[in-house]
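Chemist: just a sequence and a predicted model for now, questions to come.
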Amino acid sequence: MRKQIPDADIAQLMLWIWIVVVLVAIALFALWRRWRKAHPPPTIPPKLAYSQTLGKRLATGRRGVGKTKSKRGPPVSGGPRGG
């Protein structure tokens, strides 16, 4: 079987289409890079050491130190249960 060579007009058209696709891709990539430099992603705060997280957890528990816990009495009876 012989390989068929496409007509010159069709080959040129396909070449121009590929050139346009590559140029558009390069332009979009350049625009995307420029946009990413202008809008960097938010920075993630560094992870705290265990002692620091423990201190924060203990501090949240101590916020209500001045308050006394109210004693709870027996639950109020709502009467006999209907069955």
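Modeler: Received the coordinates, thanks. Residues are numbered from 1 along each chain as shown.

Chemist: for the rest of this, base every contact and every neighbour count on C-alpha atoms.
Modeler: Noted.

Chemist: and the host helix or strand of Val20, what's buried?
Modeler: In the assignment (DSSP states H and E), Val20 maps to helix 8-38. Buried positions in helix 8-38, judged by neighbour count with 16 or more other Cα atoms under 10 Å: none.

Chemist: got another one to weigh against that:
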Amino acid sequence: MKIVWSDAAIGRMTAPGRYVAPARFGTDPNSADESWSVVLEFEKLDRGTARFLVETAPHHLLQSGVTFEMYAGRTLAAIVSVI
């Protein structure tokens, strides 16, 4: 997957690394107000893998073509595109 970090987050990230944060999926109309904890594992700052923190998450949202946003509190930390 491709990861684009916000300016606020990029200074704190180092590769390889791991980032766990709430993610919002705009592609799922049933979860407009829901967020799910996602674990990013990356070897390079712009590439990595993602998985949900819990088994009961909607795993179908981590399929090719999906884009989601990850947050640090209310601040956008990263935009992730599944490729």
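Modeler: Yep, that arrived. Predicted, not measured: the structure shown is a model, and the values here were computed from it.

Chemist: so after superposing, what's the score?
Modeler: Once superposed, the chains reach a TM-score of 0.13 (TM-score structural alignment, normalised by the length of structure 1), with 16 aligned residues with a Cα RMSD of 2.7 Å.

Chemist: which other helices and strands contact the helix holding Val20 of structure 1?
Modeler: The contact analysis (3 or more Cα pairs under 8 Å, 6 or more residues apart in numbering; DSSP states H and E) places helix 8-38 of structure 1 against no helix or strand.

Chemist: after it comes which helix or strand?
Modeler: Sequence-wise, the next helix or strand downstream of helix 8-38 of structure 1 (DSSP H and E) is helix 50-61.

Chemist: give me the residues contacting that following helix.
Modeler: Taking Cα atoms under 8 Å, 6 or more residues apart in numbering as the criterion, no residue outside helix 50-61 of structure 1 touches it.

Chemist: same check, this time on stretch 9-21 of structure 1
Modeler: Residues outside stretch 9-21 of structure 1 that contact it (Cα under 8 Å, 6+ apart): none are found.

Chemist: just the helices in structure 2 please.
Modeler: Along structure 2, counting by DSSP state H, helices occupy 7-10.

Chemist: strands along that one, start to end?
Modeler: Listed in chain order, the strands of structure 2 (DSSP state E) span 2-5, 17-24, 36-44, 47-52, 67-72, 75-81.

Chemist: that's all I had, so thanks and see you.
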